[in-house]
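Q: I would like to see how this sequence folds:
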Amino acid sequence: YGTLLGSRACVHMAAAAWGSGFLNALLHTANTFSLPLCHGNVVDQFFCEIPQILKLSCSDSSYLREVGLLVFTAFLSFACFVFIVLSYVQIFRDVLRISSEQGRHKAFSTCLPHLAVVGLFISTSFFAYLKPPAISSPSLDLVVAVLYSVVPPVLNSFIYSMKNRELKDAVKELIQRTLFHQQ
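A: Next up is the predicted model:
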């Protein structure tokens, strides 16, 4: 990134990401603490998240304010996703200009899985935060929460680790052992 964009652009992008994340967390935290809870204080989830807290709220105005914040956050997240997709379109255009088949394969082997992980994260988090309350259930909420909070970081680690030749060989060996032991 530093070569193509310059260090100043990288610093601005990092500052925008950190700043918007901090502002988003601050707004949601401040609003969440102002919610009056009249349905107890037990959350049907393994971690405390906004949709679960909203189920406990008894104030329509606070609820609507938080839903407005969630819609705004969804808009920002979607804008980021569009930026990522446009960036990948540019990357794919440049990768297709690479003359060697091996070079194109190497570039696509990282880009496509990463884009799939980002897509999984954005789509499941949109679903978790913007789905109508009528289709909510504790088990569905739990599955969706795991899909956007646990699976993408695990997959990202796996994707980037697979660039390591030793790890690739170890995974291939593990798969072969598993397949031969099952037969």
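
Q: can we go C-alpha only for contacts and neighbour counts from here?
A: Fine.

Q: and the nearest residue to residue 1 once chain neighbours are set aside, how far from residue 91?
A: Nearest residue to residue 1, sequence neighbours excluded (Cα to Cα, 6 or more residues apart in numbering): residue 10, at 6.9 Å. The gap separating residue 10 from residue 91 is 17 Å, by Cα to Cα, to the nearest Å.

Q: the structure of the following sequence is requested for comparison with the preceding one:
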Amino acid sequence: MEEENETTVTEFVLIGYSGRPKTRIGLLVFVTVVYSITVVGNGLIILVIASDPRLHNPMYFFLSNLSLLDIGYSTSSVPQSIANLLVDKPTMSYTMCYLQMSISVGLGVTECFLLAIMAYDRYIAISSPLHYTLIMSRKFCIQLAAGTWASGLFLGVIPIYTMPARFCKQNVIDHLTCELKAVLKLVCSDTSMNQLVMFLTGVLTLLAPFAFIIFSYLRIVVAILRIHSSGGRQKAFSTCASHLTVVTIFYGTAIFSYLRPQTKSTHELDKIISAFYGIVTPMLNPLIYTLRNQEVKGALKRLVGRKEN
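A: Next comes the predicted model:
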């Protein structure tokens, strides 16, 4: 009987908003606009940093990595979401579903560690300004960046392919994309080990970097309070404000999404949180850094001025 009930799943049906044409049209417009802003905004930040020698320092090196991550993270799922919104019964092959899921998770894990590295960079810049260039050397920065990308592979991608999963006849995903939690809901084999691995990985990739960021900012606050001039304190805080805003948005949604108890059913809240985490957050990062960072705005103006001339 068990063999009769088991069939090889070759494709998944994504029914996130099937049967709701008005909702799909609204989402299609919204997602397309947000994705366009994400790619253009993050691409512009990479271009500005690469073209302006004044921004060739560790802080902006890591920022360009963050922008590249955001473009990759959005591109791994958003174009597929747009395509799925155009048809009544969107499908995706088993291989492509797992590929999309692993890329999204891998880049998400990479961003967790990259944000922690950026907090460390700000701590060194404020607490040891005279030794900053010596500590955060070009070689060391490249090693840190490479380490964050490698962490995404080993802690994000590899566990997905090593966790045993049997789907039997269930292949309908109540989501716009092959999102990890949505796919795990279809597994008919024992998922206790999968959920344990997912929880432990979440603790390691979310809570550990987040705790490091909090520790770094506590040290940053202490260092800022030691600065005698109010202008110096304000300048030091302004260099951290953008990063702190991004951290709050990113980790707030990620921790709420991945570390709370999972159920077999998909609620509307899960879709909203996933959409915000995967679609909106990558768009907010370039806006936050552009609006709050005078150096980036200045470099952008100089770049536009050169283009006009």
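
Q: residue in structure 2 matching the residue nearest to residue 1 of structure 1?
A: Aligned by TM-score structural alignment, residue 10 of structure 1 pairs with residue 141 of structure 2.

Q: now do the SS call for that match.
A: At residue 141 of structure 2 the chain is in helix, as set by DSSP: H, G, I helix; E, B strand; the rest coil.

Q: my guess is it meets residue 58, correct?
A: Yes. Residue 141 of structure 2 lies in contact with residue 58 (Cα atoms under 8 Å); the separation is 6.6 Å.

Q: just give me the neighbour total for the match of residue 10 of structure 1.
A: Look at residue 141 of structure 2: counted by other Cα atoms under 10 Å, it has 19 neighbours.

Q: ok, the residue nearest to residue 1 of structure 1 to residue 86 of structure 1 distance?
A: From residue 10 of structure 1 to residue 86 of structure 1 the distance is 17 Å (Cα to Cα).

Q: measure the residue nearest to residue 1 of structure 1 to residue 2 of structure 1 for me?
A: Taking Cα to Cα as the measure, residue 10 of structure 1 falls 7 Å from residue 2 of structure 1.

Q: cool, and residue 114 of structure 1?
A: Applying Cα to Cα, the value for residue 114 of structure 1 to residue 2 of structure 1 is 20 Å.

Q: what lines up against residue 93 of structure 1 once you look at structure 2?
A: So, by TM-score structural alignment, residue 93 of structure 1 is matched to residue 222.

Q: its match - how many residues pack around it?
A: Using other Cα under 10 Å: residue 222 of structure 2 sits among 13 other residues.

Q: list the buried residues of the helix or strand hosting it.
A: Assigned by DSSP states H and E, residue 222 of structure 2 belongs to helix 208-225. Buried residues in helix 208-225 of structure 2, counting neighbours by 16 or more other Cα atoms under 10 Å, are found at 209, 210, 212, 213, 216, 217, 219, 220, 221, 223, 224.

Q: pull the contacting residues for the most centrally placed residue in structure 1.
A: Central residue of structure 1 (Cα atoms, centre = their mean): residue 121, 3.2 Å from the mean position. Contact partners of residue 121 of structure 1, counting by Cα atoms under 8 Å, 6 or more residues apart in numbering, are 147, 148, 149, 152.

Q: on the three-state scheme, the first one is what?
A: In three-state terms, and counting by three-state DSSP, residue 147 of structure 1 is helix.

Q: any idea what it aligns with in structure 2?
A: Alignment note (TM-score structural alignment): residue 147 of structure 1 maps to residue 276 of structure 2.

Q: what does residue 38 of structure 1 give?
A: Using TM-score structural alignment, residue 38 of structure 1 lines up with residue 168 in structure 2.

Q: so its match sits against residue 2, correct?
A: No. Under the criterion of Cα under 8 Å, residue 168 of structure 2 makes no contact with residue 2, lying 9.6 Å away.

Q: contacting residues around stretch 19-29 of structure 1?
A: For stretch 19-29 of structure 1, the external contacting residues (Cα under 8 Å, 6+ apart) are 50, 66, 69, 73.

Q: element containing residue 244 of structure 2, please.
A: Using DSSP H and E, the element containing residue 244 of structure 2 is helix 230-258.

Q: in structure 1, which residues correspond to the longest helix anywhere in structure 2?
A: Taking DSSP state H as the criterion, structure 2 has its longest helix at helix 94-127. Alignment note (TM-score structural alignment): helix 94-127 of structure 2 is unmatched in structure 1.

Q: run the angle between that helix and helix 208-225 for me.
A: Orientation of helix 94-127 of structure 2 against helix 208-225 (axes from the mean of the first three to the mean of the last three Cα atoms, to 10 degrees) gives an angle of 20 degrees.

Q: circling back to that earlier point, distance of the nearest residue to the match of residue 147 of structure 1 once chain neighbours are set aside from residue 79 of structure 2?
A: The shortest distance from residue 276 of structure 2 to any non-neighbouring residue, by Cα to Cα, 6+ apart, is to residue 253 (7.9 Å). Residue 253 of structure 2 sits at a distance of 22 Å from residue 79 of structure 2 (criterion: Cα to Cα).
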